[in-house]
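Participant: sequence first, then the predicted structure:
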Amino acid sequence: MKSAFDVKSSRLETLAICLHTADLTELEETLRQRTEQYRDLEIMPFVLDVEDFAQPDDLDIPAVVSLCARYGIQILGLRHSSETWAEAASRCHLVFSSGDKPAEAAALPKPVQEPQPVSATVISNPTVLISTPVRTGQQVYAENGDLIVTGIVSQGAELIADGNIHIYAPMRGRALAGAKGDTNARIFIHSMQAELVSVAGIYRNFEDDLPGHLHKKPVQVSLQDNRLVISAIGDE
């Protein structure tokens, strides 16, 4: 008789909230200000990075976790270089990690709107090349580098990179560059038909067709004065 389940090794990639204050009022104010920007993080598991704090008593961990949850950010783990935080994590029913601290937290815009299985590929190389189509429900994340895609990106697929994203094919899904906050990151698209584009957490949905000079045309997406700009390749 086949067992009801098997236990196998797996790697779960998470994002990190790097906490810099124990002031719950200040934290809530920041969350409130960025509710729209961070609304799409609800599907992502998060680790609370508390490296800025010396002792667990310096921080009301349950209150922080609860506050984040109210704004759709689900904290599953606690990270600190000192093992003294392991017991605090256990009391709060959180996974503890003493791994290296990431450069900064990342924000990812909206997931696929309709419920469906999602397969995620996370790659940690300076430059990642994907030469196959990225299908609906698939997610590719180029960690700490650029992402180059030469296959078609279907509606409902998601491309994420900490650096730039280059798409040399029709782009009908979502592209999120500068995922760890790099405001200099850019997105280059050979045929612009995207559902959403984002740079450093600032994003734009496309519910209506783009102007004719951009729709299905080569475009670049960048930030200028904290504003998302989409322009035809070759434009000033």
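Facilitator: Perfect, I can see it now. Numbers count the residues shown, from 1 in each chain.
Participant: use CA for all of it now, contacts and neighbours both
Facilitator: Noted.
Participant: where do the helices sit along this protein?
Facilitator: In the chain, the helices defined using DSSP state H lie at 24-33, 35-38, 61-70, 86-91.
Participant: report all helices and strands that the second one contacts.
Facilitator: Read it as helix 35-38. Contacting helix 35-38 under the criterion 3 or more CA pairs under 8 Å, 6 or more residues apart in numbering; DSSP states H and E is no other helix or strand.
Participant: dropping in the other structure now:
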Amino acid sequence: MQRTNKIPQPIEFKGTTLPIVVVTLRSLQADELARAATALFGGSDFFDGDAAVLDLAQLVDVPEPDWRRLKQVFKSHGLNVIGVRGGSEELRYGAAFAGLPTYAVSDRPAAVTAARAATASPPAVVETAATPPAELAAAPAPLVTRTPTQFVNRPLRSGQQVYARGGDLVVLAAVNAGAEVIADGSIHIYAPLRGRALAGAGGATDARILCTRFDAELVSVAGLYRTFDGGVPHALAGRPVQVRLAESVEPDANQLIVEALSTD
């Protein structure tokens, strides 16, 4: 019997669905964007090497940016910028010359509108897209299945970060200043919160942050955040607190509510 050996082909194409992070820019100043991103994510990698597309639709009459520096800003937080969408023809041409092709704008609403401050819009908004731009989509995205609740039993020091991807996070020790806790679901902290807490990181607007002693540096739900650079208000400091979104029917009109939590 003659035996034939199947020789692997040197190239193979397969359709797949890739997670794409869409970053809506309201500025192309690299230093300004770096400050906004650092305020959100600190100095650590928030993303795990995810691909990103820069949305330029909200930019009008802006000078040509340093695309290489822009890519480095997002690379420092774990995002690999692969292209752009929207914006003027001049901006798209400049991006293409810098190696960033243009992707078509999908009519599908974004899953997350992130990085919008409670008092004013910062220069960058991070959106986690449920599916990639039209050119990359090969199949419908599967439904997201939440993972079991993640528990943290040890205090978190400055510079440490815990991310409960796909589920809720329960912290049973202090989150100290400079530390960061992140969850795609809700965050429950049965100890002092002195650092940063970001719930609904995957876009869940029903996520909440609850803690027994509130002294936070920053809190965020589904990308809408509030900082406490000048200190936590007296009515909230050291008290049990709940952080949630008050959703609005108007686009981009959700409000972040930080309120004392009654434990009676």
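Facilitator: Sure thing, it's come through. As the structure is a prediction and not an experimental result, all values here were calculated from the model.
Participant: could you report the neighbour count for the aligned partner of Thr132 of structure 1 in structure 2?
Facilitator: Aligned counterpart of Thr132 of structure 1 in structure 2: Arg154 (TM-score structural alignment). By other CA atoms under 10 Å, the residues close to Arg154 of structure 2 number 11.
Participant: quick check, Arg154 of structure 2 in contact with Asn176.
Facilitator: No: between Arg154 of structure 2 and Asn176 there is no contact under CA atoms under 8 Å: 11.0 Å.
Participant: quick check: buried residues in stretch 211-221 of structure 1?
Facilitator: Residues Leu214, Lys216, Lys217, Pro218, Val219, Gln220, Val221 are the ones in stretch 211-221 of structure 1 that count as buried (16 or more other CA atoms under 10 Å).
Participant: what residue of structure 2 matches up with the second one?
Facilitator: It refers to Lys216 of structure 1. Under the alignment (TM-score structural alignment), Lys216 of structure 1 maps onto Gly238 of structure 2.
Participant: sorry, back to before: okay, now the closest residue in space to the match of Thr132 of structure 1 that isn't next to it in sequence: neighbour count?
Facilitator: Spatial nearest neighbour of Arg154 of structure 2, excluding adjacent residues (CA to CA, 6 or more residues apart in numbering): Ala173 at 5.4 Å. Taking other CA under 10 Å as the neighbour definition, Ala173 of structure 2 ends up with a count of 16.
Participant: any chance of a markdown table for the helices of structure 1, columns distance to Ala120 of structure 1?
Facilitator: Supplementary listing: the helices of structure 1 in a markdown table, determined by distance: least, CA to CA, whole Å:
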| stretch | distance to Ala120 of structure 1 |
| --- | --- |
| helix 24-33 | 27 |
| helix 35-38 | 20 |
| helix 61-70 | 23 |
| helix 86-91 | 27 |
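Participant: go through the ones you listed and name the closest to Lys180 of structure 1.
Facilitator: Minimum separation from Lys180 of structure 1 across the helices of structure 1 (CA to CA) falls at helix 35-38, 13.0 Å.
Participant: residues in contact with that closest one?
Facilitator: Tyr71, Ala107, Leu108, Pro109, Gly201, Ile202, Tyr203 (CA atoms under 8 Å, 6 or more residues apart in numbering).
Participant: now do the contacts for the fourth one.
Facilitator: Listed by CA under 8 Å, 6+ apart, the contact partners of Pro109 of structure 1 are Gln37, Tyr38, Arg39, Asp40, Leu41, Leu176, Ser198, Gly201, Tyr203.
Participant: does the fifth one really touch Ala106, like I thought?
Facilitator: No: with contacts defined as CA under 8 Å, Leu41 of structure 1 does not count as touching Ala106, sitting 9.5 Å away.
Participant: distance of Thr149 of structure 2 relative to Gly167 of structure 2?
Facilitator: 6 Å (CA to CA, to the nearest Å).
Participant: between those two, who's got more neighbours?
Facilitator: Legend: neighbour count by other CA under 10 Å for Thr149 of structure 2 and Gly167, higher for Gly167 (22 against 16).
Participant: ok, and the closest non-adjacent residue to the counterpart of the more buried one in structure 1?
Facilitator: Residue correspondence to structure 1 (TM-score structural alignment): Gly167 of structure 2 is matched to Gly145. Once flanking residues are discounted, Gly145 of structure 1 sits nearest to Pro126: 4.2 Å by CA to CA, 6+ apart.
Participant: and if you look at Arg172 of structure 1?
Facilitator: Ala194 (4.2 Å).
Participant: could you do Gly195 of structure 2 as well?
Facilitator: Using CA to CA, 6+ apart, the nearest residue to Gly195 of structure 2 is Ala177, at 4.1 Å.
Participant: now do the same contact list for the residue nearest to Ala117 of structure 2 when sequence neighbours are not counted.
Facilitator: Closest residue to Ala117 of structure 2 in three dimensions, ignoring its sequence neighbours and counting by CA to CA, 6+ apart: Tyr225, at 5.2 Å. For Tyr225 of structure 2, the contact set (CA under 8 Å, 6+ apart) comprises Ala115, Arg116, Ala117, Ala118, Leu218, Val219, Leu256.
Participant: over in structure 1, see which of those survive.
Facilitator: Mapped onto structure 1 and checked by both residues aligned by TM-score structural alignment, their matches' CA atoms under 8 Å, the contacts of Tyr225 of structure 2 keep the contacts Arg116, Leu218, Val219, Leu256.
Participant: from these, pick the one nearest Thr205 of structure 2.
Facilitator: Here the nearest of those to Thr205 of structure 2, counting by CA to CA, is Leu256; it sits at 10.3 Å.
Participant: quickly note the distance from that closest one to Arg154 of structure 2.
Facilitator: 28 Å.
Participant: sorry, back to before: hmm, the residue nearest to Arg154 of structure 2 is touching Val181, no?
Facilitator: No: contact criterion CA under 8 Å: Ala173 of structure 2 and Val181 do not qualify, at 11.7 Å.
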